[in-house]
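S.K.: pasting a predicted model and its sequence here:
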Amino acid sequence: MLLIRPPGVYAPQGDTHLLVSCVCREPLHASSRVLDLCTGTGAVALAASGKGAQVTAVDLSARAVATAWLNARLHHRRIRLRRGDLLAPVAGQRFDLITANPPYVPAGTGTSAPGCGAALAWDGGPDGRLLLDRICRTAPRLLARGGVLLVVQSSLANVPATLTTLRAAGLRTTVVARRRQAFGPVMTARATLFERLRLIAPGEREEELVVVRGVRER
């Protein structure tokens, strides 16, 4: 799919494609309400809209929201776009499907603050879980009965913690997709840090991408 992507907006990569493949397997229809968090270019939101769903897409970056709007226009899709911090723009609403491709790259900085500028698209705090934990704790509250949450992340950001937190929030969870891939430029630049943190073995330059699916019981 052709997408506009200006500098400073996260480019669709392996994690985006893996999440899109899972969205395409969900039984969406015209009455399905979908929320796409950290939408970036809007690639995942476009996939859900392509199945006829009513889609809302959220991003903290004004540039990302503008980019997703342009891509929706380019592909003649109707997507409701909101700028804000994760669930804040849709507080009190309910969705049948929530998707998220949040920043999850461990920064190892010793601070709880993420990076700035373009790094906001990938820096996940010291252990990569700064936004992942927030999503896992709060997104289940916005799911309709029988609703589904799909979250994509790297194996370096503690997949068991995602499963545990979602289960504590009342969701039935499974890993529904996996993909191994070589490190890109950002991960390669931090490989020495990952070795020091024992997230990877010495010389290892691959990660596993994982999509976790959580279901709220009916």
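M.R.: Structure's in. What do you need?
S.K.: going by C-alpha atoms from here, please, whenever you check contacts or count neighbours.
M.R.: Will do.
S.K.: which ones are touching the residue positioned nearest the centre of the chain?
M.R.: The residue lying closest to the centre of the chain (C-alpha atoms, centre = their mean) is N101, at 1.1 Å. By C-alpha atoms under 8 Å, 6 or more residues apart in numbering, the contact set of N101 is D15, T16, L19, L37, C38, T39, V151, V152, Q153.
S.K.: by neighbour count, which of the residues you listed wins?
M.R.: Neighbour counts for those, by other C-alpha atoms under 10 Å, peak at T39, which reaches 30 neighbours.
S.K.: and the gap between it and L97?
M.R.: Relative to L97, T39 is positioned 14 Å away (C-alpha to C-alpha, to the nearest Å).
S.K.: what about the strands in the protein?
M.R.: Using DSSP state E, the strands of the chain run over 33-37, 54-59, 79-83, 95-100, 143-154, 171-182, 206-216.
S.K.: which residues are contacting the first one?
M.R.: The one in question is strand 33-37. Outside strand 33-37, the residues that touch it by C-alpha under 8 Å, 6+ apart are 44-45, 48, 53-59, 86-87, 94-102.
S.K.: could you check the angle it makes with strand 79-83?
M.R.: 40 degrees (axes from the mean of the first three to the mean of the last three C-alpha atoms, to 10 degrees).
S.K.: can you give me how far strand 33-37 is from the chain middle?
M.R.: Offset of strand 33-37 from its chain centre (C-alpha atoms, centre = their mean, to the nearest Å): 11 Å.
S.K.: residues of that strand that come out buried?
M.R.: R33, V34, L35, D36, L37 (16 or more other C-alpha atoms under 10 Å).
S.K.: next: the second one.
M.R.: Buried positions in strand 54-59, judged by neighbour count with 16+ other C-alpha under 10 Å: Q54, V55, T56, A57, V58, D59.
S.K.: and the comparison structure, right after this:
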Amino acid sequence: MLGLLGTYDQQGRVMLPRGVYGPQGDTLLLREALERETVGTGSAVLDVGTGSGYLALAAARRGASVTAVDRTRRAVLATRLNAALAGLRVEAVRGDLLAPAVGRRFHLILSNPPYVPAPDAALPVRGPARAWDAGHDGRLVVDRLCDGAAGLLRPGGALLVVHSALCGVPATLERMERAGLRAEVTDRRSVPFGPVLASRRQWLLARGLIAPDDEKEELVIIRAERVE
């Protein structure tokens, strides 16, 4: 069943099937980073883990040719519907992370991947937690992005990723550098723990990922550029 979400910016609303990740603080932080990029007519943009298609639509509004990927049918449906309602062209495809785009090259890759450390070591195979849980260290998806994105970027192209500092910013920077990307943190923002992290406080404490008095997590935007 589809429901109408509130307005997140001046450019419209998004329809959201139940179970699809909607625009939240990390999405909006990534949107701010997107606005600083030189994206327009002639730009090829890939949105990985598109969810509702919010970021894909933001890029398409600027004239970019946008491909949006998600592993759930509902997210692909939501993105196609939201693009149609907005009168925008977005190619929304279902697939595993970067796999649907292999063999293509992009000026910009965006991703708000699952990054929350979870008691389960494996990625969930069903349910809404697929949008956020990413193994004990939160890196099951982030590492694959770091390893594979360079091969899909044009020279001078950039990868923008948002994730929590809980899953390790230095590890992301190092992995991107090893893959041939010049990486840096461009944005940091502290936000209160949401329901998922709050419910895992004791587990996070036991893992040494938070301190007893922590009430917020830090979100970061990492920008990595292919310099070849």
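M.R.: All right, it came through fine. Keep in mind that what you see is a predicted model, and the values were worked out from it rather than measured.
S.K.: tell me how the two chains score on TM-score.
M.R.: Scored by TM-score structural alignment, normalised by the length of structure 1, the superposition of the two chains gives a TM-score of 0.97; 217 aligned residues with a C-alpha RMSD of 1.0 Å.
S.K.: ok so, going back, just tell me what the residue nearest to the centre of structure 1 corresponds to in structure 2.
M.R.: Correspondence of N101 of structure 1 to structure 2, assessed by TM-score structural alignment: N112.
S.K.: its match and R201 of structure 2, how far apart?
M.R.: Note on N112 of structure 2: its distance to R201 of structure 2, by C-alpha to C-alpha, is 23 Å.
S.K.: L46 of structure 2 now?
M.R.: Distance from L46 of structure 2 to R201 of structure 2, by C-alpha to C-alpha: 34 Å.
S.K.: ditto for T186 of structure 2
M.R.: Using C-alpha to C-alpha, T186 of structure 2 is found at 28 Å from R201 of structure 2.
S.K.: quick one: which of those two has more around it?
M.R.: Between T186 of structure 2 and R201, R201 has the larger neighbour count (other C-alpha under 10 Å), namely 18 against 12.
S.K.: next up, the contacts around the counterpart of that one in structure 1.
M.R.: Under the alignment (TM-score structural alignment), R201 of structure 2 maps onto A191 of structure 1. Residues in contact with A191 of structure 1, defined by C-alpha under 8 Å, 6+ apart, are R205.
S.K.: go again using 7 Å as the cut-off
M.R.: Applying C-alpha atoms under 7 Å, 6 or more residues apart in numbering to A191 of structure 1 gives no contacts.
S.K.: ditto for the one 3 residues further on
M.R.: Contacts for F194 of structure 1 were tallied using C-alpha under 7 Å, 6+ apart; they are I200.
S.K.: let's see it at 10 Å
M.R.: Residues near F194 of structure 1 by C-alpha atoms under 10 Å, 6 or more residues apart in numbering: V105, P106, A107, G108, L156, M187, T188, I200, A201, P202, E204, R205.
S.K.: check R83 of structure 1 too.
M.R.: Contacts of R83 of structure 1 by C-alpha under 10 Å, 6+ apart are C38, A57, V58, D59, L60, S61, A62, R63, A64, V65, A66, P89.
S.K.: swap the cut-off to 8 Å and go again
M.R.: V58, D59, L60, S61, A62, V65, P89.
S.K.: repeat that for R62 of structure 2.
M.R.: V39, G40, T41.
S.K.: cool, L87 of structure 1 as well?
M.R.: Here L87 of structure 1 is in contact with L37, V58, T138, A139 (criterion: C-alpha under 8 Å, 6+ apart).
S.K.: please apply the same query to Q153 of structure 1.
M.R.: By C-alpha under 8 Å, 6+ apart, the neighbours of Q153 of structure 1 are D15, N101, P102, Y104, V159, L209, V210, V211.
S.K.: quick one: map it onto structure 2.
M.R.: By TM-score structural alignment, Q153 of structure 1 lines up with H163.
S.K.: same check, this time on T162 of structure 1
M.R.: Using TM-score structural alignment, T162 of structure 1 pairs with T172 in structure 2.
S.K.: can you pull the contacts of that match?
M.R.: Contacts of T172 of structure 2 by C-alpha under 8 Å, 6+ apart are V142, D143, C146.
S.K.: same question, G40 of structure 2
M.R.: A59, R62, G63, A64.
S.K.: only the buried subset of those, as a PyMOL command please.
M.R.: Command for PyMOL that selects the buried part of the contacts of G40 of structure 2, burial taken from 16+ other C-alpha under 10 Å:
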select buried, resi 59+63+64
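S.K.: looking at the contacts of G40 of structure 2, which is nearest W132 of structure 2?
M.R.: Closest to W132 of structure 2 out of these is A59 (22.8 Å), distances taken as C-alpha to C-alpha.
S.K.: what does that closest one align to in structure 1?
M.R.: In structure 1, the residue equivalent to A59 of structure 2 is A48, according to TM-score structural alignment.
S.K.: ok, for that match, nearest residue in space, not its chain neighbours?
M.R.: Closest residue to A48 of structure 1 apart from its sequence neighbours, by C-alpha to C-alpha, 6 or more residues apart in numbering: V23 at 6.5 Å.
S.K.: structure 2: which residue goes with that neighbour?
M.R.: Matched by TM-score structural alignment, V23 of structure 1 corresponds to L34 in structure 2.
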